[in-house]
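Undergrad: Let me see the structure of the following:
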Amino acid sequence: MSVQVALWAGAQRLGAAGIAAGPREARLLMAAALGVAASRMTLHLQDDLAADAAARFEALLARREAREPMSHILGARQFYGRAFKVTGDVLDPRPETECLVAAALEERAARVLDLGTGSGCILLSLLAEWPEAEGIGADISVAALAVAQENAERLGVTAQAAFQEANWFEGIAGRFDLVVSNPPYIGLGEMAELAPELAHEPRGALTDEGDGLGAYRAIAAGVRERLVPGGRLLVEIGPTQAAEVADIFRAAGLCAVDVLPDLDGRDRVVTARSA
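TA: Coordinates of the predicted model:
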């Protein structure tokens, strides 16, 4: 069997599993099975598919058919122009979160705190853009912190980044110019409606097991003591939560509260400042 025939069959299987991007994803999986760059797949389409590569392709296809995220299968996800290691211990970085990074970069910060850092994609993207800055990535998950630390090493920003096991601000010392977070914001009642891929991600990074606003209340309760005067807070939200999160921040004494859209025009980031 040629690579092309196997690739076509794999794309059909993924399509039958309900994966709309079956042809593109099959191509990426075949490239991984062959150990070649996806951009060079065209050069190998007429090659005979060796038995060992066929076995690898079959194993990768089976994982994707079970709706395991591509980032978990391939071990990485592109985010803000950089490759981040991704495992089942961290939230899969999503394109909409890049809007938070872009908004944060509009105003330089010397010290950054990332609450619920996960893979570290937000904090490390900022530090890579600001070589003079330093930051702390905090997470309640030790396994997630290990992934973030590895990503810091991959990106060459270990001298700028520190990681700390913490439940929100617990044990965090000092003040910061910028606090960022992509917290769990999915309400318990919404969990059953999520895409099958999300079953492979850490539940604690998705939901607060309540109304989806618990993390914002916790952040609002402690952020003023951790921001310098005039310091900024940026958080990602679900597209229906803007008004509620903004009200929580205003009630906590934060000012200049604003809502920013993602590239699809949906409410995605709430920003605020300390007085």
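Undergrad: Please make it C-alpha for all contacts and neighbour counts, starting now.
TA: Fine.
Undergrad: which residue ranges form the strands in the protein?
TA: Using DSSP state E, the strands assigned to the chain run over residues 76-79, 82-85, 111-115, 134-139, 161-165, 176-181, 227-236, 255-261, 267-273.
Undergrad: Gly137 - how many residues pack around it?
TA: For Gly137, the neighbour count with other C-alpha atoms under 10 Å is 28.
Undergrad: Next, the structure of the following sequence, for comparison with the previous one:
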Amino acid sequence: MEIGRLYRSVRDRFREAGLATPDLDAKRLVGAALALPVSDLILKEWDLAGEEAVALAQAYARQRLAGMPVGRILGERDFYGRRFFLNAATLEPRPDTETLVDAVLERSAPEDAMIVCDIGTGTGAIAVSLLAERPNCRAIAVDLSADALDCALRNADLHRVADRMLPVRADFASALRPSSPAVPGTGFDWVVSNPPYIRSAVLAGLSREVTEHDPVLALDGGEDGLTAYLRIVPEAASLLRAGGRIGLEIGYDQADEVKKQLRHHGFGEIEIIGDLSGNDRVAVARKA
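TA: Predicted structure coming up:
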């Protein structure tokens, strides 16, 4: 079968099924099956695809039509211009979270030797991106899941920043204290997190791509969606140096409650930053 015909057959099946991004999904899956960059699908559309590659592309298509996200099928997802491996214990890093990385980078200088604590690191997307963008940065990546930390380390290795990232298995930042050997100097410059913030009652109504493939531990924010912030904000207040900052991804309707928590624990200069869709997405604040 010609490559162009294979791509179009998968694309048309996705369109008929009403997938949100049928053309892009088909390009990514067929390209991966053929081990070709997406751009080459057009350049080589008259070339013949091998039988094994055709079978693999069709298997990928069946998985996608069954509700599995492209990232889960391929075991990887792009984030901040880099490839990140996934596993069953990690969320797929999403474009909205790039807003948090931008917020940290825009509030720090390239030469800053900053120390970052990423709570609930998952794939390590936030920590690894910051380390890759800031060569003088060091990070502690915290997660309750050993499998998630394994994934984060694999991604740190992939992007050659593993020597500047320390994995810590803990429930939030419970293993880190100002007197802990894991906390260098007098405190962190940044504490960042994309915590679980979806209300428990809302989870069942999410798309099957989320409910069947993302880990509940990384989604469920409790009855009001704020459970994680009630832990992270006071812990950050004790871990940050004077003048250090906290950066949190938040739900679109959580800004007021998160700001209350930040003020209660002595944070000032609070900013709420919108994502590309204009929704409140990140809260940044400075420790006095």
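Undergrad: quick one on the thing from earlier: would you reformat the strands of structure 1 as JSON lines and include distance to Gln4 of structure 1?
TA: Converted to JSON lines, these look like this (distance: least, C-alpha to C-alpha, whole Å):
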{"stretch": "strand 76-79", "distance to Gln4 of structure 1": "25"}
{"stretch": "strand 82-85", "distance to Gln4 of structure 1": "28"}
{"stretch": "strand 111-115", "distance to Gln4 of structure 1": "44"}
{"stretch": "strand 134-139", "distance to Gln4 of structure 1": "44"}
{"stretch": "strand 161-165", "distance to Gln4 of structure 1": "44"}
{"stretch": "strand 176-181", "distance to Gln4 of structure 1": "43"}
{"stretch": "strand 227-236", "distance to Gln4 of structure 1": "41"}
{"stretch": "strand 255-261", "distance to Gln4 of structure 1": "41"}
{"stretch": "strand 267-273", "distance to Gln4 of structure 1": "41"}
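Undergrad: can you tell me which of these comes nearest to Arg203 of structure 1?
TA: When these are compared for distance to Arg203 of structure 1 using C-alpha to C-alpha, the nearest one is strand 134-139, at 13.9 Å.
Undergrad: Which residue numbers in structure 2 does the closest one align to?
TA: Matched against structure 2 by TM-score structural alignment, strand 134-139 of structure 1 falls on residues 138-143.
Undergrad: Show me the contact partners of that stretch.
TA: 113-122, 124, 127, 131, 149, 164-173 (C-alpha atoms under 8 Å, 6 or more residues apart in numbering).
Undergrad: mean shift of it relative to structure 1?
TA: For stretch 138-143 of structure 2, the mean deviation from structure 1 after alignment is 0.4 Å (mean C-alpha distance after the TM-score superposition for structure 1).
Undergrad: Which positions in that stretch come out as buried?
TA: Buried residues in stretch 138-143 of structure 2, counted by 16 or more other C-alpha atoms under 10 Å: 138-143.
Undergrad: what do you get for stretch 70-85 of structure 2?
TA: For stretch 70-85 of structure 2, using 16+ other C-alpha under 10 Å, the buried residues are 70-72, 76-77, 79-80, 84-85.
Undergrad: For Gln46 of structure 1, give its distance to Leu7 of structure 1.
TA: Applying C-alpha to C-alpha, to the nearest Å, the value for Gln46 of structure 1 to Leu7 of structure 1 is 11 Å.
Undergrad: Between these two, which has more neighbouring residues?
TA: Comparing Gln46 of structure 1 with Leu7 by other C-alpha under 10 Å, the one with more neighbours is Leu7, at 23 against 13.
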